[in-house]
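Novice: build the 3D model from these lines:
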Amino acid sequence: MPHPIAIAFIHGIGRTKPGYSAGMQRALKRRFAACAGKEMPAVRGRRAGRDGRLDPCSQLVFEEVNWSAALQYRENSLWRRLRAADGMRYGKLRRFLVDFAADAIAYQPAVSERTAYDAIHREVAATLARLADRAGPRAPLCIIAHSLGTVIASNYVYDLVKRHDSFMGRSMSTRINGTPLERGETLALLYTMGSPIALWSLRYPRFGEPVRLPAQSLARHHPSLETAWINLYDPDDIVGYALRPLNAAYRAAVTEDRPVGVGWLLTSWNPLCHLGYWNNAGVADQIAESLAGVWRQSTGLAVAEPERIPRVARARKTG
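Specialist: Have a look, this model is predicted:
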């Protein structure tokens, strides 16, 4: 039988409510069904679609990492103390900076203080545990991350792959269950969108060492499956950058730096496009087509030409 794909979403900086990936989930299901729907096996019962085949949407299992809640209490406490000072102007703008900049600052791990780092990573671990329970302990894993979430994803996987040479603390390692998915062994796809990892690389000599997707461990569970790290960035997005130019290690780790056009009429041509990845139909189509490829490889099916369906119109990029 086909194996469902476990998909984890990781949001970026700022207060983010659950459901932030709902639009992308709908678009992924739509395109995945067009790509792989005719290849689904015939089944009976509740899993069958109208044509008697396995419902393709059942092969995508989604879970969100909602890590902003892990820091919100402390950020609220900080803001209450700051606003008590007399003469402070631009209150709303200052609160915006507390919500956004504080996330990135607090996430930095230190030898003596790693509360925020571990709190955020506990949310990732809990999400992967839910995916292992719903999709199966050996399900192929895809991580889709945006903005600061790409740094979190990279660090988390790095800590999993290099447990003996990483920032993973004992409190975190004891929370990770023994399933291959939770250990990161089935990670097949990593999509980073609008990623500031290039800026984070300034912390390290020669711009650091990137995470390497665990191709060898993946082969033990899915011999026909290959790993891929696709980095999506809009040329107008001043937060997201290409990664392969950083050094030889990044060129080996990142499969492709892929420029895309995101945003709508008023944002597609300026830095505000950074907020447009989650609801961009073209981005979702690209990811869904990769998911269809992972599904075929993990089930041993031959590659078929995806059904062509109209794409949702997007604002045309200028400049």
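Novice: going forward, measure contacts and count neighbours with C-alpha atoms only.
Specialist: Noted.
Novice: quick one: contacts for Y233?
Specialist: If you count contacts by C-alpha atoms under 8 Å, 6 or more residues apart in numbering, Y233 has them with 193-195, 240-242, 257-260.
Novice: ok, L202 - how many residues close by?
Specialist: The burial count assigned to L202 is 11, neighbours taken as other C-alpha atoms under 10 Å.
Novice: give me the distance between the residue nearest to it when sequence neighbours are not counted and H164.
Specialist: If the residues on either side of it in the chain are set aside, L202 comes closest to G208, at 7.8 Å by C-alpha to C-alpha, 6 or more residues apart in numbering. Separation of G208 from H164 (C-alpha to C-alpha, to the nearest Å) stands at 17 Å.
Novice: neighbour count for the two, which is higher?
Specialist: When G208 and H164 are compared for neighbours, G208 comes out ahead with 16 against 9, by other C-alpha under 10 Å.
Novice: that one reaches S201, doesn't it?
Specialist: Yes. Assessed by C-alpha atoms under 8 Å, G208 is found in contact with S201 at 5.7 Å.
Novice: buried set for the strand or helix carrying A125?
Specialist: In this structure, A125 sits in helix 115-135 according to DSSP states H and E. Within helix 115-135, the residues that count as buried by 16 or more other C-alpha atoms under 10 Å are 116-132, 135.
Novice: what's next to it, contact-wise?
Specialist: Judged by C-alpha under 8 Å, 6+ apart, the contacts made with helix 115-135 from elsewhere in the structure are 4-8, 61-68, 70-71, 106-109, 138-139, 152, 156, 169, 172, 175-177, 179, 181-182.
Novice: following up with a second sequence; could you model it the same way so I can compare the two?
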Amino acid sequence: MARKIAVAILHGIGNQTEDFSDLFAEVLTKRFSQNIKPYYEEPENELIIQPIYWGSVFNEKENLLWEKLNQGTELDFKKLRQFVIHFFGDAIAYQPAFNYNPNYIKVHEVYARGLKILSEKAGEDAPLFVVAHSLGTVITSNYFYDLQFISERIHDDIKQNINETPLEKGYTLTSFYSLGSPLALWSLRYADFDIPIQVPSPHLKNYYPTLKGKWVNIYDKDDIFGYPLKSLNESYKRAVAEDVEVNSGDLISSSTPLSHKHYFKTNEVINEIGDEIAEAWKQLNLAPKSNQ
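Specialist: Now for the predicted structure:
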């Protein structure tokens, strides 16, 4: 039986819906399948994709806030204000606190439940690829930082959603694709711009000794929320394999800050991720057993 690949997809800031990843998952699977079709009859079954819809934690509260702010008050620029509430509300509400932030915990509970589903569907030790956009990259960084460096301090509500499987414990984290990431801005909260997570996980070699993984940071130079990461400090220079510049969006949006919204629809992004996941599958399933 072939080994499957697990893929977690996280959305970014803004008013997102539960189906945020449907189109991206479809085209990513198609690209992956094109690579695998010559070797496997049903390649689409080898890629297990799980969206992690963390926006469910904030959407209802942000909508309620908007209703309250509109009661008996005539505000100008209503659509822009709504955008600001959903766009920046997520980031403000999620901020990790030194002692306790229930929002941070709830978001990480959602993350843990998503990885649990992947573990059940793809296999407890399936290689894990994470594709995250915008604030989703910060959440991913925080989630795996907690697993890798301060696991003893993870809140019990989160731990209750984590089984003792290699995938759920982050041991099989193979590659991380950060799209339009504001991690550079978040790093200002820490001395010397903080310590990055380790990608691939240092435990990966215990399960797949020759499997190669990496952190690829993808940004558009016109995206004011997404930044290169390798230049932050020596630690990020080593941790991030590549800062890749792309044109995100169509002819108009790709040259404006609106490019931030279109990474999941950009062929260059889809093709790079799909091809690299396919190469990992080939290495796992087509290479001689002694090389795995």
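Novice: and the TM-score between them?
Specialist: Remark: TM-score between the superposed chains equals 0.94 [TM-score structural alignment, normalised by the length of structure 2]; 288 aligned residues with a C-alpha RMSD of 1.6 Å.
Novice: returning to that earlier point: make a ChimeraX selection of the buried ones in the contacts of helix 115-135 of structure 1.
Specialist: Applied in ChimeraX, the following selects the buried portion of the contacts of helix 115-135 of structure 1 according to 16+ other C-alpha under 10 Å:
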select :4,5,6,7,8,61,62,63,64,65,66,67,68,70,71,107,138,139,152,156,176,179,181,182
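Novice: where does the aligned residue in structure 1 for P196 of structure 2 land in three-state SS?
Specialist: Here P196 of structure 2 is matched to P210 in structure 1, going by TM-score structural alignment. Going by DSSP: H, G, I helix; E, B strand; the rest coil, the secondary structure assigned to P210 of structure 1 is coil.
Novice: for the residue nearest to P210 of structure 1 when sequence neighbours are not counted, the count of nearby residues, please.
Specialist: Leaving out its chain neighbours, the residue that sits closest to P210 of structure 1 by C-alpha to C-alpha, 6+ apart is Y250, at 5.9 Å. The criterion is other C-alpha under 10 Å. On that basis, Y250 of structure 1 has 18 neighbouring residues.
Novice: distance of Y250 of structure 1 relative to L243 of structure 1?
Specialist: Plainly put, Y250 of structure 1 is 6 Å away from L243 of structure 1 if you go by C-alpha to C-alpha.
Novice: what's the farthest-apart pair in the contacts of Y233 of structure 1?
Specialist: In the contacts of Y233 of structure 1, two members sit farther apart than any others by C-alpha to C-alpha. They are S195 and V260, at 12.8 Å.
Novice: how near is the aligned partner of A132 of structure 2 in structure 1 to I197 of structure 1?
Specialist: With the correspondence set by TM-score structural alignment, A132 of structure 2 lines up against A145 in structure 1. For A145 of structure 1, the distance to I197 of structure 1 (C-alpha to C-alpha) stands at 12 Å.
Novice: more crowded one of these two?
Specialist: When A145 of structure 1 and I197 are compared for neighbours, A145 comes out ahead with 27 against 23, by other C-alpha under 10 Å.
Novice: mind checking the SS state of the more buried one?
Specialist: The local conformation at A145 of structure 1, judged by three-state DSSP, is strand.
Novice: contacts only, for it.
Specialist: Taking C-alpha under 8 Å, 6+ apart, one finds 9-12, 153, 190-193 in contact with A145 of structure 1.
Novice: swap in 7 Å and give it another go.
Specialist: By C-alpha atoms under 7 Å, 6 or more residues apart in numbering, the contact set of A145 of structure 1 is 9-11, 153, 191-193.
Novice: try L187 of structure 1
Specialist: By C-alpha under 7 Å, 6+ apart, the contact list for L187 of structure 1 reads 140-142, 213-214, 218.
Novice: looking at those residues, which is nearest G23 of structure 1?
Specialist: Checking the contacts of L187 of structure 1 against G23 of structure 1 with C-alpha to C-alpha, the nearest one is C142 at 17.3 Å.
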